[in-house]
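# Task: produce atomic coordinates for the following.
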Amino acid sequence: MKGIVEERAAMLGEYIIESKATVRSTAKKFGVSKSTVHKDVSQRLKVLNPALYRQVRKILDTNKSERHIRGGLATKNKYLQKKASESEKS
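Here you go, the predicted model:
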C-alpha cells in the first residue's frame, strides 16, 4: 500500500505542473478528494521529491493568489446567466 500512495503523490504533482491545475480539478481528474490531493502534494511530496514539491508549490501559490478573481468571475457569470434566462421568459 505504501508504494501506491507514493506513486499517486508523484502523479498528482506531475499533473499539476503539466496542466497548471488547481487542487479541485486535480481531485476530480483522479477521482480522489481535495484533502487527499492537498496532503499528497504538500506533505508527502515534500519528503519524497523535494524538487517536484517546489514546482508544485509555485503553481499552488499562484492558484491561491488568483482564486478571488476566479470566484468573482464565477459569480458574475452566474448572475449574467440568471439575467439572460429571466429575459428569455419575458
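# use CA for all of it now, contacts and neighbours both
Will do.
# Would you mark the buried spots in the longest helix that the chain contains?
If you go by DSSP state H, the chain has its longest helix at helix 50-89. Using 16 or more other CA atoms under 10 Å as the test for burial, helix 50-89 gives 52, 53, 54, 56, 57, 59, 60, 63.
# Show me what that helix is packed up against.
Helix 50-89 is packed against helix 2-19, helix 45-48, with contacts defined by 3 or more CA pairs under 8 Å, 6 or more residues apart in numbering; DSSP states H and E.
# Alongside the first, I'd like the structure of this one:
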Amino acid sequence: MKDYIEERAVEIAEYIIETKATVRQTAKRFGVSKSTVHIDVTKEEFL
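Below is the predicted model of the structure:
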C-alpha cells in the first residue's frame, strides 16, 4: 500500500508542476480530497 501512496504523491507533484494546477484542481483530477493532495506533496518521507 505504501508504494501506491508514494507513486500517487509523485504523480500529483508532477501534475502540479507541469500544469500549475491548484490543490483543488489537482484533488478533482485525481479523485482525492484537498487534504490528501496537501499531505502527499508535503510529507517528508516522499520527498
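# about what we covered before: which one of the helices and strands packed on helix 50-89 of structure 1 lies nearest to residue 85 of structure 1?
helix 2-19 (33.4 Å; CA to CA).
# from the chain's centre, how far out does that closest one sit?
13 Å (CA atoms, centre = their mean, to the nearest Å).
# how far apart are that helix and its match in structure 2?
Compared with structure 2 after fitting, helix 2-19 of structure 1 deviates on average by 0.2 Å (mean CA distance after the TM-score superposition for structure 1).
# mean shift of the very next helix or strand once past that helix relative to structure 2?
Downstream of helix 2-19 of structure 1, the next assigned helix or strand under DSSP states H and E is helix 23-30. In the superposition against structure 2, helix 23-30 of structure 1 averages 0.3 Å from its aligned positions (mean CA distance after the TM-score superposition for structure 1).
# in which helix or strand would I find the residue nearest to residue 8 of structure 2 when sequence neighbours are not counted?
Spatial nearest neighbour of residue 8 of structure 2, chain neighbours left out: residue 40 (7.7 Å); criterion: CA to CA, 6 or more residues apart in numbering. In this structure, residue 40 of structure 2 is located in helix 34-42 according to DSSP H and E.
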